[in-house]
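>>> I need the structure of the sequence given here:
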Amino acid sequence: MGTIGSILLWLLTAFLLAATMLPISKVARGAIRGLDFPRQQYFLLAALLAVCVFIFVPGWLGGLGGPLLILIGAVQLFYILKFTPLWWRQSVDASDALRGQTDRQVSLLAANVKKSNRDYGALIDLVRRRQPDIAMAIEVDAEWIGALKEALSDHFEDWVEVPNDNGYGLCVMSRLALSETEVRDLITRDVPSVRTRVTLRDGEAFRLYVVHPEPPVIDHDTKGRDSEIAMVGLEATRDVLPAIVAGDLNDVAWSTTTRRFQRLSGLLDPRVGRGFFNTFSATMPWMRWPLDHLFHDARFRLMSMARLEKIGSDHFPMWFVLALAQNEKEEMSPGESDRQEKQETKEMIAEEKARDRKPIGTDWEDE
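Here you go, the predicted model:
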């Protein structure tokens, strides 16, 4: 291997080592937390570089670099392995009997439309084909909601409309009855979320939270995003109704923030043991990770889940069908939060609520 090749190999190895170690620090900065996202890509790159080192780098340098890259790959595998069929599942599959009880089932379609995307018809056609009980559109402005209402007003009885020009708009469309609906800026001004009660066809109810916190960016901290995700987790665990939390969390499924959310809420991730279901980026196949999520109470059973086709956005939509059982599956718990973690989380939330600032990224799609 030539000098340039050797320099490139060791530079990439150094980058992988830094990208692997820095997120372990739990420093709440976008430049650090963003390194959590491409762990699948890190794993593949580490494997490729390890092969190159063993083939092309002789002597003690190869003896050092090869095992180091294997270790880096093993760390990445530790994070991502449970999102493969090699891991046991958190969400329990619905039984045949429960699959026959259609009045206890709910289908949900979630889509980050990308505010500047004006291909309204792609999402509208998808909704018409899939016929979900609940459709959730994220990053909608007034024009988006107007197009959805014009085309789908006959499909859905209840609407929650939160048009917003800053990229944080929301729209929830439902065939099932919604009540006790709240639209709230949980942490950061002009970053709304929806909390509502959904009544199934048999009369039982569950709580639906639809969220879209801020993304991590290099020059900003992630405490707003982390606080909003954690606050929803704390609310869900105190809720008297079984909960579903859905939306673009601007975070990956294996991150410190999302794993803490699961411990705080006790909610299950249906991707565990089934697959990554990478939803972003729809435009760059080599850089994809799971940003769009659904977490559910242990009383729900999974009937189906799928990543759907492109709709002109930089996100793929997601499809879920769940059925509400009578009892929880306690052995499927994602873990429990201890007193110290809960206290630290509450302090972070209180600190963020006291800050008065504009949301991150509101000018990204200005024309």
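>>> okay, CA-based contacts and neighbour counts for the rest of this
OK.
>>> All the strands of the stretch 101-250 of the chain, in order from the start?
With DSSP state E, counting those that start in this stretch as the definition, the stretch 101-250 of the chain shows strands at residue ranges 105-112, 134-138, 158-162, 170-174, 177-185, 192-199, 205-211, 243-248.
>>> mind checking which of those strands is nearest residue 52?
strand 243-248 (37.5 Å; C-alpha to C-alpha).
>>> What segments of the stretch 51-200 of the chain are helices?
59-80, 96-99, 120-130, 142-152 (DSSP state H, counting those that start in this stretch).
>>> which residues touch the first one?
In this case it means helix 59-80. The set of residues external to helix 59-80 that reach it, using C-alpha atoms under 8 Å, 6 or more residues apart in numbering, is 13, 16-17, 20, 39-40, 42-44, 46-47, 49-51, 53-54, 254.
>>> Mind doing that once more with 7 Å?
Applying C-alpha atoms under 7 Å, 6 or more residues apart in numbering, the external contacts of helix 59-80 come out as 17, 20, 39-40, 42-43, 46-47, 50, 53-54, 254.
>>> The second one too?
The contact list for helix 96-99, computed with C-alpha under 7 Å, 6+ apart, reads residue 323.
>>> in that helix, what's buried?
Along helix 96-99, these residues count as buried under the neighbour rule (16 or more other C-alpha atoms under 10 Å): 98-99.
>>> and this one, so I can compare the two:
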Amino acid sequence: MIGIKILAGIVIWLSFWSLIPRDEWWFRGADFPRLQILAVGFFTLIVLIFWQAPWDLIREIVLLGLIAALAYQLKMVLPYTFVWKKQVAQVRPEQLDVNRQISMIVSNVLTPNTQYHLLIEQITKHKPDLVLTLETDQIWQNALSTIESDYPYRVPIPLDNLYGMHLYSKLKLIDIDVKFILSEEIPSIHCTVILPSGQPVSLYCLHPKPPSPTEAKDSTLRDAELLIVGDQIKDRDESCIVMGDLNDVAWSRTTRLFQRISGLLDPRVGRKYVNTFHANYWFLRWSLDHVFHSNDFALVKMERLPFIGSDHFPIHVILQTGKVFEKIQEELEQTDADEQEAQQAIQEGIEKAEKEEKMVTDEIAKDYK
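Predicted coordinates:
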């Protein structure tokens, strides 16, 4: 019984730990394994209730705390199941119009991964309009040259720092801008893609640095980069798609704030989890790869693709735009508190980026002397 009480205490602690408004990775990390915490919590709850031992005050307190923790975890993850109202409409068969559709594959390939053929097989099979690869270096670029004949529009950014990025498109790309929003090490692609119907769609491809012991000590720059893009989108009355490995889960405080600030929708809400990481451990998976879109898009298809040798699964999404969808799908409402929180996070990110840039400059000057 002592072991169960301790396990329940861990579940309670982890459940409410992420409510602390701090950016350090050891706080933000609690956002990720909510499904795992929920599973352990339900197991603990059952054992705690049916354990054949006399009830005492500690057991009763632990039970109440555990119920509260599980209720909170359910509140966070249930929107990504079929029991919730769909945020994005499903395109009905009679509504299908390939000229107003856009299909995409998003894949974090894992730079050391050499099983190039597995991703190429998926691209060949699904024939998406767009392919966004993340963590791609020059070796990956060379390997993917076999698909270039089908993708005449390309934005290659081969890097050896795990933040390389390549965009391949069958559809015309214009206004291409490779930006390094808060770090000279981390690129993002901003452009406009032209649908077969002639409609322009603003496209943002992102891969911010995650909060972790080996990457960034806190989530300040990741959060700021995402919110800077969201802040840009909210002032534009245009079709828009944001996609990439955001190194954040769909249910996190920052991702939900990004949605409210940008007004973009998540096709997973009311449907299912699309847990893309970690591909090698079925019991440790959550959603790191995302596709968000404006409310004039509805969903044709969304699926997680098979293993390609990476620690991420690719995702395949097909969307269709139309005024009819815009009329039935409402943007998420932004409050004054949301705006204030977003602007504060953006300012903190800019200040941190400037501070880190100055430190690097000072180090270079010191070495030069």
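>>> TM-score them against each other, please.
Once superposed, the chains reach a TM-score of 0.92 (TM-score structural alignment, normalised by the length of the first structure), with 352 aligned residues with a C-alpha RMSD of 1.7 Å.
>>> that older thread, in strands, which of the contacts of helix 59-80 of the first structure fall?
Residues from these lying in strands, with DSSP state E as the criterion: none.
>>> What does residue 190 of the second structure correspond to in the first structure?
Correspondence of residue 190 of the second structure to the first structure, assessed by TM-score structural alignment: residue 195.
>>> and if you look at residue 85 of the second structure?
Alignment of residue 85 of the second structure against the first structure is given by TM-score structural alignment, with residue 88 as its counterpart.
>>> Residue 305 of the second structure now?
Under the alignment defined by TM-score structural alignment, residue 305 of the second structure is paired with residue 308 of the first structure.
>>> for that match, what are its contacts?
Residues counted as contacts of residue 308 of the first structure (C-alpha under 7 Å, 6+ apart) are 316-319.
>>> Could you export the residues you listed to TSV, including columns for secondary structure, neighbour count and distance to residue 138 of the first structure?
As requested, the contacts of residue 308 of the first structure are arranged in TSV below (DSSP: H, G, I helix; E, B strand; the rest coil; neighbours: other C-alpha atoms under 10 Å; distance: C-alpha to C-alpha, whole Å):
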residue	secondary structure	neighbour count	distance to residue 138 of the first structure
316	coil	26	12
317	coil	25	10
318	strand	23	12
319	strand	19	14
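>>> Please tabulate those residues in CSV, including the columns distance to residue 181 of the first structure.
Converted to CSV, the contacts of residue 308 of the first structure look like this (distance: C-alpha to C-alpha, whole Å):
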residue, distance to residue 181 of the first structure
316, 27
317, 24
318, 23
319, 23
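>>> Out of those residues, which comes closest to residue 298 of the first structure?
Of all the contacts of residue 308 of the first structure, residue 319 has the smallest distance to residue 298 of the first structure: 18.7 Å, by C-alpha to C-alpha.
>>> Aligned to that closest one, what sits in the second structure?
Residue mapping for residue 319 of the first structure onto the second structure gives residue 316, with TM-score structural alignment as the criterion.
>>> burial of the counterpart of residue 47 of the second structure in the first structure, as a residue count?
Taking TM-score structural alignment, the alignment pairs residue 47 of the second structure with residue 52 from the first structure. Using other C-alpha atoms under 10 Å, the number of residues around residue 52 of the first structure comes to 17.
>>> Ok, residue 230 of the second structure next?
Residue 230 of the second structure has 21 neighbours, counted by other C-alpha under 10 Å.
>>> List the residues that contact it.
Applying C-alpha under 7 Å, 6+ apart to residue 230 of the second structure gives the contacts 258, 261-262.
>>> Based on its surroundings, how many neighbours for the alignment partner in the second structure of residue 168 of the first structure?
The equivalent of residue 168 of the first structure in the second structure is residue 163 (alignment by TM-score structural alignment). Taking other C-alpha under 10 Å as the neighbour definition, residue 163 of the second structure ends up with a count of 23.
>>> repeat for residue 78 of the first structure
Other residues close to residue 78 of the first structure by other C-alpha under 10 Å number 12.
>>> The match of residue 319 of the first structure and residue 158 of the second structure, how far apart?
As defined by C-alpha to C-alpha, to the nearest Å, residue 316 of the second structure lies at a distance of 23 Å from residue 158 of the second structure.
>>> what's the answer for residue 219 of the second structure, then?
Between residue 219 of the second structure and residue 158 of the second structure the computed distance is 25 Å (C-alpha to C-alpha).
>>> which one of those two has more residues nearby?
When residue 219 of the second structure and residue 158 are compared for neighbours, residue 219 comes out ahead with 25 against 20, by other C-alpha under 10 Å.
>>> Can you tell me what that one aligns to in the first structure?
Residue correspondence to the first structure (TM-score structural alignment): residue 219 of the second structure is matched to residue 222.
>>> That match contacts residue 26, doesn't it?
No - the pair residue 222 of the first structure and residue 26 fails to qualify as a contact (C-alpha atoms under 7 Å) at a distance of 10.6 Å.
>>> number of nearby residues for the corresponding residue of the first structure for residue 179 of the second structure?
Structural correspondence for residue 179 of the second structure with respect to the first structure (TM-score structural alignment): residue 184. For residue 184 of the first structure, the number of neighbouring residues by other C-alpha under 10 Å comes to 15.
>>> residues contacting residue 184 of the first structure?
Contacts of residue 184 of the first structure (C-alpha under 7 Å, 6+ apart): 192-194.
>>> picking up where we left off before, confirm for me that the match of residue 319 of the first structure is in contact with residue 105.
Yes - in this structure residue 316 of the second structure lies within contact range of residue 105 using C-alpha under 7 Å: 4.6 Å.
>>> Give the buried residues for the longest helix seen in the second structure.
Ranked by residue count, the top helix of the second structure under DSSP state H comes out as helix 336-368. Along helix 336-368 of the second structure, the positions that meet the burial threshold by neighbour count (16+ other C-alpha under 10 Å) are 342-343, 345-346, 348-350, 352-353.
>>> Report the two of those separated the most.
Greatest spacing in the buried residues of helix 336-368 of the second structure, by C-alpha to C-alpha: 342 and 353 (16.4 Å).
>>> who touches residue 116 of the second structure in this structure?
Residues in contact with residue 116 of the second structure (C-alpha under 7 Å, 6+ apart) are residue 143.
>>> Relative to residue 223 of the second structure, how far out is it?
Applying C-alpha to C-alpha to residue 116 of the second structure and residue 223 of the second structure gives a distance of 31 Å.
>>> ok, now residue 118 of the second structure?
Separation of residue 118 of the second structure from residue 223 of the second structure (C-alpha to C-alpha): 32 Å.
>>> Between the two, which is the more surrounded one?
Neighbour count, other C-alpha under 10 Å: between residue 118 of the second structure and residue 223, residue 223 has more, with 28 against 15.
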